[in-house]
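Asks: Turn this into a model:
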Amino acid sequence: MKIALVGYGKMGKIIDEIAQNRGHEVVARLKETPTKESLNNADVVIEFSNPEAAFENIKVCLENNIPVICGTTGWLDKKPEIEKITLDNNSAFLYGSNFSLGVNLFFALNENLAKLMNNVNEYSCQLEEIHHIHKLDAPSGTAISIAEGIIENSKYEAWKLDETKDNELGIFAIRENEVPGTHSVFYRSEVDEIEIKHTAFNRNGFALGAVIASEWIVDKKGIFSMKDVLGL
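Replies: Got it, this is the predicted structure:
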């Protein structure tokens, strides 16, 4: 495939290497908002930029009918508009708060555990996420996805950063050194604790998942997630 990388920071460079190792051609490495010309007839765009730039980056690509794999978090208030643009242009869009294959399996495990715990009133739930000090958004997009998976399958009605009340689900966001990403879900009672946890050792898992998603989305139309890619 011909892949355009929009947002060329640490993640973009790792994606670049993995994509080439898997036999793809990287035809654009862009740090600025793309144009039709700068996208160089790419088959797919992988977008890892920042919350301020993401919407415009994605919009330009979809309007040129190029499928977009987006891993930028912190802009999701505009996601419904992007989904409309996708459908209006008969294109394809896949957003992932985290493209790691392990994290997406963790999402499924988290939802199943939430269903199991829903009728056991002795336990309360909390989330904790640890990321590197350079991460711009808190809580992370991954933590929000985990929280949404619990809310959809339990008594909790909303998530909240730090301290909570009533049916709010607490997320504790910690920023520490160069940690790639650690996410934990705790169910605590007066007598014991159940914990599920995912620990990333480096960014390579995120990058590999993004490339696998880009391979999957070619020739498809519509709005997708990593659940579609993995058949979850």
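Asks: Every contact and neighbour count from this point should use C-alpha atoms.
Replies: Noted.
Asks: which stretches of the chain form helices?
Replies: Applying DSSP state H to the chain gives helices spanning 10-21, 51-63, 79-88, 101-117, 141-151, 204-217, 226-230.
Asks: this one next, for a side-by-side:
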Amino acid sequence: MKIALLGYGKMGQAIEAIALERGHEIVLKIDQFSTEIPITQADVAIDFSIPDKAYDHISLCLENNIPVVSGTTGWLQDYSKAVALCNEKKGAFMYASNYSVGVNVFFELNAFLAKMMNNLTQYNVSMEEIHHTQKLDAPSGTAITLAEGIIANTSKKAWTLDSPNQDEIPIDAKRIEHVPGTHSITYDSDVDFIKIEHVAHSRQGFALGAVIAAEWILGKQGVFSMKDVLNLG
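Replies: So this is what the prediction gives:
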């Protein structure tokens, strides 16, 4: 499989190493967006770039009938446009806030726990996420996905980085050197607390998941998520 890496930072480099180990070929490595990207050299593209370039990368791929897997966060104001373009071009597009297999299992666990806790009003829910200091967005896309999982299954209406109202989930977003990603959800009451947590040891899990997603999407048509790849639905 010939892969275009749209974004060649630390994640792009980790993806490259795993893709090569799995027998694939990297035909493009793009540090910044250019309309001169020869995207048709690739069978599939993996986008881990920056928020203000993600939609440009995705649309370039879809316009040229190249399946694209995106893990860039902070651009979701344009997500519906990407979905519409994918459907118009009958292309293949996948976005995930996190491609780690373990994190995607954690997403499902989080939603299941939220359903269980919905009527237990003595518990207050909160979230903490920790990432390395180079991460550009806060809260992380993973934290937002977790918050959305809680909102969909409880009376909570929104998340906040500030002091929460009763219907908001407080998120404490921390940035600490050399932390690949830690996310925890806590339900606290006067007598006890329940906590679930996912801790990434390195970027390898994220990178492997992105390559698995690129392998999976090749030859398909539609808009997908990691739930489709991992059959978690």
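Asks: Give me the TM-score for this pair.
Replies: The TM-score (TM-score structural alignment, normalised by the length of structure 1) is 0.97; 232 aligned residues with a CA RMSD of 1.1 Å.
Asks: Output the helices of structure 1 as CSV; include the columns mean neighbour count and distance to residue 193 of structure 1.
Replies: Shown next, in CSV, are the helices of structure 1 (neighbours: other CA atoms under 10 Å; distance: least, CA to CA, whole Å):
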stretch, mean neighbour count, distance to residue 193 of structure 1
helix 10-21, 17, 35
helix 51-63, 19, 36
helix 79-88, 16, 36
helix 101-117, 18, 12
helix 141-151, 21, 17
helix 204-217, 21, 29
helix 226-230, 16, 28
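Asks: out of these, nearest to residue 37 of structure 1?
Replies: helix 51-63 (10.9 Å; CA to CA).
Asks: on average, how far is that closest one from the matching bit in structure 2?
Replies: Compared with structure 2 after the fit, helix 51-63 of structure 1 shows a mean deviation of 0.8 Å (mean CA distance after the TM-score superposition for structure 1).
Asks: Let me see the contact set for residue 230 of structure 2.
Replies: Contact analysis of residue 230 of structure 2 by CA atoms under 8 Å, 6 or more residues apart in numbering lists residue 101.
Asks: okay, which residue is most central for structure 1?
Replies: Most central in structure 1 under CA atoms, centre = their mean is residue 97, positioned 1.2 Å from the mean C-alpha point.
Asks: wait, what's in contact with the nearest residue to residue 181 of structure 1 once chain neighbours are set aside?
Replies: The spatially closest residue to residue 181 of structure 1, leaving aside those adjacent along the chain, is residue 131, at 4.8 Å (CA to CA, 6 or more residues apart in numbering). Taking CA under 8 Å, 6+ apart as the criterion, residue 131 of structure 1 is in contact with 173-182.
Asks: gap between residue 131 of structure 1 and residue 210 of structure 1?
Replies: 19 Å (CA to CA, to the nearest Å).
Asks: returning to that earlier point: tell me which entries of the contacts of residue 131 of structure 1 lie within strands.
Replies: 173-175, 182 (DSSP state E).
Asks: Please identify which of those is nearest to residue 70 of structure 1.
Replies: Nearest to residue 70 of structure 1 among those, counting by CA to CA, is residue 182 at 20.7 Å.
Asks: Please consider this matter closed, and thank you.
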